[in-house]
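Novice: Predicted model and sequence follow; I will ask about them next.
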Amino acid sequence: MTNSAQTGQTAAGIREFKMPDVGEGLTEAEILKWYVQPGDTVTDGQVVCEVETAKAAVELPIPFNGLVHELRFEEGTTVDVGTPIITVDTGGPATGTGAASAAQPAMETGAGAAAEAAEEAETAAAESAAEGEAEEEAEPEGRQPVLVGYGVGTSSTKRRPRKPVPGAGAPTPVAEPGRNGHGAAVPAPAGERPLAKPPVRKLAKDLGVDLNTVTPTGPDGIITRDDVHAAAAPEPAAAPEPAAAPVVEPAVAAPGARETRIPVKGVRKATAQAMVDSAFTAPHVTEFVTVDVTRTMKLVAELKQDPDMAGVRVNPLLFVAKAFLLAIRRNPEVNAAWDEERQEIVRKHYVNLGIAAATPRGLIVPNIKDAQDKTLPELASALGELVATAREGRTSPAAMSGGTVTITNVGVFGVDTGTPILNPGESAILAFGQIREQPWVHKGKVKPRHVTTLALSFDHRLVDGELGSKVLADIAAVLERPKRLMTWG
């Protein structure tokens, strides 16, 4: 993408900034919030708005200096990629798109504003992960389940400088950003945008907290999640429980109304289109098996007490994932994709394991890259980080691309099984149902055993019934006797 695709020149000194493609071939994005208004001064690299695509919420930096001339669209508007969204008076002559190129040296690599915005979003996600480590390590019992089964790299970024808060009267000590000369935390000066990471901004928006009124306690004057919670509820309060399912945008029905209409956009719109495309493109076949997982449940209980697994979450999903990976290793033909244009079956020699998650933004499927190479503790850590990141709304577009197979954990909702729809471009998806204690014939006697039902949907163009049955049978066999993880591995 060239620079001219991101910026343009209109009247003398008035330059346009166009909606970039902040994902992989996305065609539109919704403007969530403007951080500037007409007449405000902006500088190169300053974030001017937050947009939501079908994959992630991203902050967009302006690539030049000047005064905001016009905001072309209101908050909540969905805008096509390439459409001008803001104009800035740079105070210079009309020089065409060449001036845009000169003003954006950081974008001359060819990645353009899209890459810079995506990189900044991924960096914020990586930095924010540290804040959620404690929450990832332990989840309170009785929490509402997060659907697991239906899409961060690290980079460097520069924070925008904050002017120190001047004292009154005699000269004062030099102040850190967000603190006065005596080291006390203070809110951002009026008219200056507070420093906060994207997840924290979203949290503040959800809680109705004005970041300009929040006193930062983080390093370099950054507002943390705890700061936002403290501003929303001064008395100590427990962190809110994660949503158990996609949260529908709030809509208030008028008294006596018989219907409520909710716009379909963002992740929900993308998910709907993807499911329609998958359902009517790939011929689905779904097979089922009910399996005694009593031994797996005992192993889960034992590993929770194992010092080598300290700090990671051990649960049945971990063993379902490991069993799926082992089944793929034994039947590598199932890990493939159908190339319609070239009429080829593409075998994948790696497994990017998708784990579906219900988030406030909708249903997404982030995936664990090269999951086939991970040990059990490494896989447990990756699963915990993936789910926690999705729940916090910090999943990056890169984390949702390139999946090969997926697991959808419908059992957390008390559901026995289902017929899952393939994610586009993937060959198989495994539905993991609830584990229930029920009567089961074991060693010739009826005994109470822990039992679950698995359902495997696959693309019948490249996975025939025999191959699909072998994969599902291998998964069931491992969960019935988990020692096969060693003997088969």
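Specialist: Everything's here; your move.

Novice: rest of the way, CA atoms for contacts and neighbours
Specialist: Will do.

Novice: next one: stretch 72-83 to chain centre, how far?
Specialist: How far stretch 72-83 lies from its chain's middle: 22 Å, per C-alpha atoms, centre = their mean, to the nearest Å.

Novice: Buried residues, that stretch. List them.
Specialist: 78-83 (16 or more other C-alpha atoms under 10 Å).

Novice: Tabulate these in CSV, adding columns for secondary structure and distance to Lys265.
Specialist: Below are those laid out as CSV (DSSP: H, G, I helix; E, B strand; the rest coil; distance: C-alpha to C-alpha, whole Å):
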residue, secondary structure, distance to Lys265
Thr78, strand, 8
Val79, strand, 11
Asp80, strand, 13
Val81, coil, 15
Gly82, coil, 18
Thr83, coil, 18
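
Novice: and of those, the nearest to Gly418?
Specialist: Set against Gly418, the nearest of those by C-alpha to C-alpha is Thr78 (33.8 Å).

Novice: do you know how far that closest one is from Ile364?
Specialist: According to C-alpha to C-alpha, to the nearest Å, Thr78 and Ile364 sit 20 Å apart.

Novice: if I look at Gln9, how far off is Thr77?
Specialist: The value you get for Gln9 to Thr77, if C-alpha to C-alpha is used, is 23 Å.

Novice: cool, Glu341 as well?
Specialist: Taken as C-alpha to C-alpha, the span from Glu341 to Thr77 is 35 Å.

Novice: ditto for Val228
Specialist: 27 Å.

Novice: Can you pull up the most central residue in the protein?
Specialist: Thr395 (2.0 Å; C-alpha atoms, centre = their mean).

Novice: Presented hereafter is structure B, for comparison with structure A:
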Amino acid sequence: MTADTSVRFREFKMPDVGEGLTEAEILSWYVKPGDTVTDGQVVCEVETAKAAVELPIPYDGVVHELRFGEGTTVDVGTSIITIDVAPGSGPAEEPAAAEPPAASVPTPTAPAEEAEEKPKGRQPVLVGYGVAESSTKRRPRKQAAPSPEQSAAAAIQAEMNGHGAAPAAPQDRTRPLAKPPVRKLAKDLGIDLATVTPTGPDGIITREDVHAAAAPAPAPAAEAVPAPAPAPEAALVTAGARETRVPIKGVRKATAAAMVGSAFTAPHVTEFVTVDVTRTMKLVEELKADKDMAGLRVNPLLLIAKALLVAIRRNPEVNAAWDEAAQEIVLKHYVNLGIAAATPRGLIVPNIKDAQDKTLPELASALGDLVATAREGKTTPAAMQGGTVTITNVGVFGVDTGTPILNPGESAILAVGAIKLQPWVHKGKIKPRQVTTLALSFDHRLVDGELGSKVLADIAAVLEQPKRLITWA
């Protein structure tokens, strides 16, 4: 009796991992056909217009098919992986016979040779999910014998291409083992992982292996995942090229659209103030030695964030949003403090929810977690939604100041410049002092010059005399 394929095979579709997102790019697959998966196991990492997100599978079973390769952008709602939830119940037939996929779903990127037979034994599964037993062998697909005319045509074509008349034996197309950051590095450098000699444990390719492969004279870059047809020559990067074209997608595409929309929708005004932060820097050193702050990330940004929260408490009208559809100004009684973070995928702005209620140790802990998560590329879309004001620390790059563009939907953004030792008039004498320049951009529909100036002046006053963190609290 033939198994009921409508029940046996389950399709997992690309979910909307953000609010209203329409597509996502598959960055890495953590499984391959034949691997056993369990409900809740992460099977891939995708990048949306907001962040990189790991997707768990909601089924127990065996991976039957990966419908798209790494680097492919897939529409939300499209099937990306097929799971055999009843392995061993009979011959594995194509699930399309019972549940045809959408017309937009292309043929699998994995070649037939790879899918037909999987090696027995224990195969390493990367990204921390242990080792999966895999002894599944798919029934070979039946292929009709070529006609004499087809054989002759193939031989002539092979001769014209300089490969000889005899067809080459099928190559072993087993997917090289490498962690997602290493795969991304290889992709950025144009290195085909199949050509890299692994030196890591269990045959895993390391970052050093990729750099070693990139050291010789570069050859045309091959795609990381085999495609049904060869890549067009226009997509290849050759040695001595005068230009390199990078597709605009994911976080960078979303950021560009948001910045253009913000710059040409909200009338920006930027004000500047240069302030002596010597006392703040001394307080930072004292807090680092305080036992109540042990294990926490203590730096000038922590006290600058606290100073901004104090200024908002004294001038709550600055924490607002413009509702064009309702023709209303929305005054917010909470502060979701955004921190602009530069990542390899582009600029992101995760925020600390209800930052106004946090103590200094709690704020330090939240800042540390936010930065660490952003650097690992694990910031979720939810962490970047609902921000009210933002801090961007351009000083870490040695920049004195700038004119920051508002994060869409927010009323103000504070840019912090580099803190430098400069000559400064202190108590009537010129002395070397720690000095920085602050820049506050705000939406002039919501914040007029008086309010914006008060906010910036309050921030500067707290940083000049950090005891105001207590007296103004």
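Specialist: Sure, I can see it. Please read all numbers here as calculations on a predicted model, not as lab measurements.

Novice: what stretch of structure 1 does stretch 314-330 of structure 2 fall on?
Specialist: Per the alignment by TM-score structural alignment, stretch 314-330 of structure 2 matches residues 330-346 in structure 1.

Novice: Mean distance of the biggest strand by length in structure 2 to its aligned residues in structure 1, please.
Specialist: When structure 2 is parsed with DSSP state E, its longest strand is strand 429-443. Once fitted to structure 1, strand 429-443 of structure 2 is off its aligned match by 1.2 Å on average (mean C-alpha distance after the TM-score superposition for structure 1).

Novice: Just tell me the aligned range of that strand in structure 1.
Specialist: Using TM-score structural alignment, strand 429-443 of structure 2 pairs with 445-459 in structure 1.

Novice: Measure how far that stretch is from the centre of its chain, please.
Specialist: 30 Å.

Novice: where's stretch 201-214 of structure 2 relative to the chain centroid, distance-wise?
Specialist: 23 Å.

Novice: in it, what's buried?
Specialist: Quick answer for stretch 201-214 of structure 2 (16+ other C-alpha under 10 Å): 204-207, 209-210, 213-214.

Novice: With stretch 404-422 of structure 2 instead?
Specialist: Buried residues in stretch 404-422 of structure 2 (16+ other C-alpha under 10 Å): 404-420.

Novice: now stretch 456-464 of structure 1
Specialist: 456-460, 462-463.

Novice: The residues you listed: which two are farthest apart?
Specialist: Across these (C-alpha to C-alpha), the longest gap, 14.3 Å, separates Leu456 and Leu462.

Novice: Does the residue opposite Thr419 of structure 1 in structure 2 once aligned belong to a helix, a strand or coil?
Specialist: The equivalent of Thr419 of structure 1 in structure 2 is Thr403 (alignment by TM-score structural alignment). Put simply, Thr403 of structure 2 is coil when judged by DSSP: H, G, I helix; E, B strand; the rest coil.

Novice: Verify the stated contact: Thr403 of structure 2 with Ala263.
Specialist: No - with contact defined as C-alpha atoms under 8 Å, Thr403 of structure 2 does not count as touching Ala263 (11.4 Å).

Novice: Leu430 of structure 1 -> structure 2?
Specialist: Per TM-score structural alignment, Leu430 of structure 1 is aligned with Leu414.

Novice: same question, Glu24 of structure 1
Specialist: So Glu24 of structure 1 corresponds to Glu19, using TM-score structural alignment.

Novice: count of neighbours near that match?
Specialist: Neighbour count for Glu19 of structure 2, taken as other C-alpha atoms under 10 Å: 10.

Novice: Helices of structure 2, start to end?
Specialist: 5-8, 112-116, 148-160, 180-189, 207-214, 250-263, 278-288, 300-314, 360-375, 449-464, 468-471 (DSSP state H).

Novice: which residues of structure 1 does the second one align to?
Specialist: Applying TM-score structural alignment, one finds that helix 112-116 of structure 2 aligns to no residue range of structure 1.

Novice: What are the buried residues along that helix?
Specialist: Ala115.

Novice: Kindly report the same for the last one.
Specialist: By neighbour count, with 16+ other C-alpha under 10 Å as the criterion, the buried positions of helix 468-471 of structure 2 are Leu469.

Novice: Where in structure 1 does it align, residue-wise?
Specialist: Under TM-score structural alignment, the match for helix 468-471 of structure 2 is residues 484-487.
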